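>>> sharing a model prediction with you, sequence too.
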Amino acid sequence: MKIAFFSSKIYDKIYFNRYNTYHELKYFENPLNAESVDLTNGYDGVCVFVNDQLNAEVITQLAARNIKIIALRCAGFNNVDLQAAQKQGIAVVRVPAYSPHAVAEHAVALIMTLNRKTHKAYNRVREGNFSLERLTGFDLYGKTVGVVGTGKIGEAFAFIMKGFGCKVLAYDIHPNPVLINAGIQFVELDELFAQSDVISLHCPLTPQTNRLINSESLEKMKPNAMLINTSRGGLIDTKAVINALKNGKLGYLGIDVYEQEADLFFNDFSESIIQDDMLMRLMSFPNVLITAHQGFFTEEALTQIAQVTLQNLSDFENNQLSKTTTLVH
């Protein structure tokens, strides 16, 4: 199949070229949106990532160009209008579990860095400053950690935190039986907010979870709680979080995703003036740590993403998608 590959980076080309033996891939650095949809002329399908915007308008344009499949090289699909794709007869596939440990371990890295301030210590020592002033952390052992969303990533994260000796609470509309059997307690969301010292978000972005963290939910949290988000930026109301940081209600924030990341993440703006005032305000807090959507970025995850995406395309071409779990309905 001829596939137009959008939002491509060097690492995408390395891993997809390594495992591609059949399909014709054309790499575009452009994101796929209404302005770039003309680039899909002459292709059978598109391969897209988290910040490509496939709304009803774009999907209608894809259908007019005889695009037959949208291959997401990620787990989330909130950026695709599934109803429009179904109406146009375009299949949508994804990579549902490329390496849950990669994202779970990155969430732990954010926790450890925020807590023990290793990023600040690193910079100090490089400048010859060996002072320990203002680097005080806390023992994770014995603390209560709340896990919101217990799919494969949330499950992996919960087991890691249990290994630290934490009390783990979990919330999910479909409680994970593996975690239940491991003795992890599922509670209502309000109880999780009220009891947790650390809260980590591992749920998809849906109409129900959009801005799950808002002024009301922040008020329900413990004073000085730590909030971690490695899932989707839209789970957090950024203005509300900024206010909670300013008034001291929220103690720490670690995010690998941001609700307005589409115009920023995966690009180098080090020589530019960043126009996003909310992001710049977040970056000004000493108790905030931001990474640029790198939770998935491991050898194992990149390998799985390439292999599963390419297999999805082959399965579609061979009329075998109905047998797979990667087809998004």
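Arrived safely.

>>> please count neighbours and contacts with C-alpha atoms only from this point.
Fine.

>>> what comes into contact with stretch 236-243?
With contact meaning C-alpha atoms under 8 Å, 6 or more residues apart in numbering, stretch 236-243 is reached by Asn210, Arg211, Leu212, Ile213, Asn214, Ser215, Leu218, Leu250, Glu259, Met278, Arg281, Leu282.

>>> pasting the second one now:
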Amino acid sequence: MKIAIFSSCKYDHDFLKQYNTGHELTFFESTLTLKNVTLTKGFDALCLFVNDQANSEVLYALKENGVRLILLRCAGYNNVNIEVAAKTGIKVLRVPAYSPEAVAEHAMAMILTLNRKTHKAYNRIREGNFSLDGLMGFNLHNCKVALIGTGNIGKAFYRLLKGFGCRVAAYDPYPDLNLISEGLIYDNLEEVLRDAEVVSLHCPLSEENHHMINTNTLKLFKKGAMLINTSRGGLIDTQDVITSLKSGHLGYLGLDVYEQESKLFFHDLSGDIIQDDLISRLISFPNVLITSHQGFFTREAMQQIAEVTFANADAFESGISLVNEVDK
């Protein structure tokens, strides 16, 4: 098939070319939007990432352009209108799991960095400052961690937390019986968040959980708590989080995702004036750590993404069962 790959970077080129199973690949650096949907003419399939837009208008345009398949090289699909895709007959396939340990380990790295302030210590030592002032952290052992979402990534993260001796409380509409057998305790969202010292989000974005972290839920956190989001930016209300940081109720924030990230992440804007006032404000806080949707970015994850993406394409082309299809 002829496949157009949007939001592509050099590393996408390298891995997708290496694991290509015989398809004709065309790479576009740009994010797919209604403005550039004309680029899709003549392609059988599109390969999209987290910030590409496949809303109803785009999907109807794709149908007119002859596109039959959307290959998501990610697990989340909140950027695709699945109902409209079904109406147009465009199949949507995803990569449901790609080294969940990669994202879980990145979440833990953010916790450890914010807590023990290793990024600040690194810069201090390079400047000849060996003082410990301002670098005090807290023990993760016996710390209450609120684990929101226990899918593949949440499960991997739970096992890391167990290794640190944390007290873990979990919320998920669909509790995992295997994790319960391992000792994980589930409860409702309010009780899980209540007095939590660390809150880590590991759930897909939906209409039901949009801005689930807001003024009301932040109040449940223990004063000085840490919030980590490596899932989807829309899970938190950024302005409410900024207000909580300013008041001192929220003590630390680690973000690998951001609700308005599509205009920022994966781009070098070092020579530009950042127009997004909210992220500029976040960057100004000394207790905030932001990475640019980096959690998935390991060799193992990139290999799995490429392999499963082409397995999905081959299954569609061969007319066999589409095990990774997203349907309404």
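Received, thanks. From a predicted model like this one, the values you see are computed outputs, not experimental measurements.

>>> who's the closest spatial neighbour of Pro96 of structure 2, skipping the chain neighbours?
Ala75 (4.5 Å; C-alpha to C-alpha, 6 or more residues apart in numbering).

>>> surely that neighbour touches Ala97?
Yes. With contact defined as C-alpha atoms under 8 Å, Ala75 of structure 2 counts as touching Ala97 (6.4 Å).

>>> mark which of the contacts of stretch 236-243 of structure 1 are buried, thanks.
Neighbour counting with 16 or more other C-alpha atoms under 10 Å marks Asn210, Arg211, Leu212, Ile213, Asn214, Ser215, Leu218, Leu250, Leu282 as buried within these.

>>> all strands for structure 1, in order.
For structure 1, applying DSSP state E gives strands covering 2-5, 24-27, 45-48, 69-72, 91-93, 144-148, 167-171, 185-186, 198-201, 225-229, 250-255, 288-290.

>>> using CSV, lay out the ones you listed together with distance to Lys239 of structure 1.
Listed next are these as CSV, based on distance: least, C-alpha to C-alpha, whole Å:
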stretch, distance to Lys239 of structure 1
strand 2-5, 34
strand 24-27, 36
strand 45-48, 29
strand 69-72, 30
strand 91-93, 33
strand 144-148, 21
strand 167-171, 24
strand 185-186, 29
strand 198-201, 18
strand 225-229, 15
strand 250-255, 13
strand 288-290, 14
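
>>> how about the residue in structure 2 that sits furthest from its center?
Relative to the centre of structure 2, and counting by C-alpha atoms, centre = their mean, the farthest-placed residue is Gly128 at 36.6 Å.

>>> burial count for His202 of structure 2?
26 (other C-alpha atoms under 10 Å).

>>> tell me which of the buried ones among the contacts of stretch 236-243 of structure 1 is nearest to Val93 of structure 1?
Asn210 (22.5 Å; C-alpha to C-alpha).

>>> OK, contacts around the closest one?
Counted by C-alpha under 8 Å, 6+ apart, Asn210 of structure 1 has contacts Gly234, Leu235, Ile236.

>>> same for the longest helix anywhere in structure 1, what does it pack against?
Counting residues, the longest helix found in structure 1 (DSSP state H) is helix 299-317. Contacts defined by 3 or more C-alpha pairs under 8 Å, 6 or more residues apart in numbering; DSSP states H and E place helix 299-317 of structure 1 against helix 10-19, strand 69-72.

>>> quick check: the longest one compared with structure 2, mean distance?
Looking back up the chat, that one is helix 10-19 of structure 1. Compared with structure 2 after the fit, helix 10-19 of structure 1 shows a mean deviation of 0.4 Å (mean C-alpha distance after the TM-score superposition for structure 1).

>>> and the shortest one, by the same measure?
Following the fit onto structure 2, the mean deviation recorded for strand 69-72 of structure 1 is 0.4 Å by mean C-alpha distance after the TM-score superposition for structure 1.

>>> that strand: which residues count as buried?
Ile69, Ile70, Ala71, Leu72.

>>> equivalent analysis for stretch 238-253 of structure 1, please.
Applying 16+ other C-alpha under 10 Å to stretch 238-253 of structure 1 flags Thr238, Ala240, Val241, Ile242, Ala244, Leu245, Lys249, Leu250, Gly251, Tyr252, Leu253 as buried.

>>> equivalent analysis for stretch 26-44 of structure 1, please.
Result for stretch 26-44 of structure 1 [16+ other C-alpha under 10 Å]: buried residues Lys26, Tyr27, Asn30, Pro31, Leu32, Asn33, Ala34, Val37, Leu39, Thr40, Tyr43, Asp44.

>>> and which of those is nearest to Leu114 of structure 1?
Distances from Leu114 of structure 1 to those, taken by C-alpha to C-alpha, are shortest for Pro31, at 32.1 Å.

>>> all helices for structure 2, in order.
Going by DSSP H, structure 2 shows helices at 10-18, 56-64, 82-88, 100-116, 118-126, 152-164, 177-181, 189-193, 215-218, 238-247, 277-284, 299-318.

>>> redo those as CSV? Include distance to Cys143 of structure 2.
Formatted as CSV, the helices of structure 2 follow (distance: least, C-alpha to C-alpha, whole Å):
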stretch, distance to Cys143 of structure 2
helix 10-18, 38
helix 56-64, 45
helix 82-88, 40
helix 100-116, 12
helix 118-126, 20
helix 152-164, 9
helix 177-181, 19
helix 189-193, 13
helix 215-218, 18
helix 238-247, 20
helix 277-284, 25
helix 299-318, 30
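
>>> list the contacts of Lys68 of structure 1.
Lys68 of structure 1 touches Asp44, Gly45, Gly89, Ile90, Ala91, counting by C-alpha under 8 Å, 6+ apart.

>>> can you check Gly234 of structure 2 too?
Leu205, His210, His211, Tyr258, Glu259.

>>> now structure 1: which of those match?
Using both residues aligned by TM-score structural alignment, their matches' C-alpha atoms under 8 Å, structure 1 keeps these contacts from these: Leu205, His210, His211, Tyr258, Glu259.

>>> distance to Val308 of structure 2 added to those, as TSV?
Listed next are those as TSV, based on distance: C-alpha to C-alpha, whole Å:
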residue	distance to Val308 of structure 2
Leu205	22
His210	28
His211	31
Tyr258	26
Glu259	27
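
>>> nearest to Pro173 of structure 2, of these?
Using C-alpha to C-alpha, Leu205 comes nearest to Pro173 of structure 2 of those, at 13.3 Å.

>>> count of residues packed around that closest one?
Leu205 of structure 2, neighbours per other C-alpha under 10 Å, totals 19.

>>> next one: Ala292 of structure 1
Each residue near Ala292 of structure 1 was counted by other C-alpha under 10 Å, and the total is 14.

>>> do the same with Gly183 of structure 1
Other residues close to Gly183 of structure 1 by other C-alpha under 10 Å number 11.
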